[in-house]
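> Here is my input, please return the structure:
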Amino acid sequence: MGGVSKASVEATLTTKLQPVHLDVVDTSGGCGASFDIQVVSAAFEGKRLLERHRLVNAALSEEMKEIHALSIRKALTPQQWKEQQAPANVPQQQPSEPQKNITATG
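Below you'll find the model as predicted:
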């Protein structure tokens, strides 16, 4: 057994969870024993974090026989992902200077 590949983890999660965003990082140095993932899927709608993690683990049930460590960094719904991405795209507004009231005397 040669471990699990990043590509096989990506393929399995893509097939079973149909994510709109998926990031899989092999943190084992290439031996396929440890992965760090972010997954955004509509399958997570209405589910608590623990239920989402269980869905990911169930999707990877065969791969988990050879994976020693799986870190699920993010398991978000598409709406949550969109909300997290939005602030990064909005430029910071500069504070406006207070208006000065100028009155003419005369």
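> rest of the way, CA atoms for contacts and neighbours
Will do.
> How far does stretch 29-47 stretch from one end to the other?
This stretch, stretch 29-47, spans 33 Å end to end (C-alpha to C-alpha, to the nearest Å).
> The helix or strand where Phe35 lies: how far from the chain's middle?
Assigned by DSSP states H and E, Phe35 belongs to strand 34-40. Offset of strand 34-40 from its chain centre (C-alpha atoms, centre = their mean, to the nearest Å): 7 Å.
> Here is the second sequence; please produce its structure so I can put it next to the first one:
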Amino acid sequence: MMMQKIEAALTALKPVEFQIEDESHMHSRGAESHFKVVLVSEAFNGLRQVQRHQKVYAALGELMQQFHAIALHTFSPEEWQAEQTVPASPHCRGGSLHDK
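Now for the predicted structure:
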């Protein structure tokens, strides 16, 4: 359910490539709490990484309050054409209040 909400919100950035993965199983916070997003958009042309992330956060708006974490991998179409790789996410190392 949350994955669909995130995907719907990010259509505002007109992605040419979009991938979302629920990585909650790698963490201790429960279902639909951690996500990995690969987003390729012309909206990212000429922007630094922090500016791209700000655009994503703005598109997500209040949804950001409804999950714990999102790993963002943002590319311009030219970068994606050259790169097309995304690093694997690390497993959670704990440290959450939920671990105690």
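> Could you get me the TM-score between them?
The TM-score (TM-score structural alignment, normalised by the length of structure 2) is 0.73; 80 aligned residues with a C-alpha RMSD of 1.5 Å.
> how much does the very next helix or strand once past the strand holding Phe35 of structure 1 stray from structure 2?
Per DSSP H and E, the first helix or strand lying C-terminal to strand 34-40 of structure 1 is helix 49-59. Helix 49-59 of structure 1: mean distance to aligned residues in structure 2 after superposition is 0.7 Å, counting by mean C-alpha distance after the TM-score superposition for structure 1.
> from what I can see Leu10 of structure 2 touches Tyr57, true?
No. Applying C-alpha atoms under 8 Å, one finds Leu10 of structure 2 not in contact with Tyr57, separated by 9.3 Å.
> Of those two, which one has the most company?
Per other C-alpha atoms under 10 Å, whichever of Leu10 of structure 2 and Tyr57 has more neighbours is Leu10, with 20 against 16.
> Counterpart of that one over in structure 1?
Structural alignment (TM-score structural alignment) places Leu10 of structure 2 against Leu13 in structure 1.
> how far away is that match from Pro19 of structure 1?
Distance from Leu13 of structure 1 to Pro19 of structure 1, by C-alpha to C-alpha: 7 Å.
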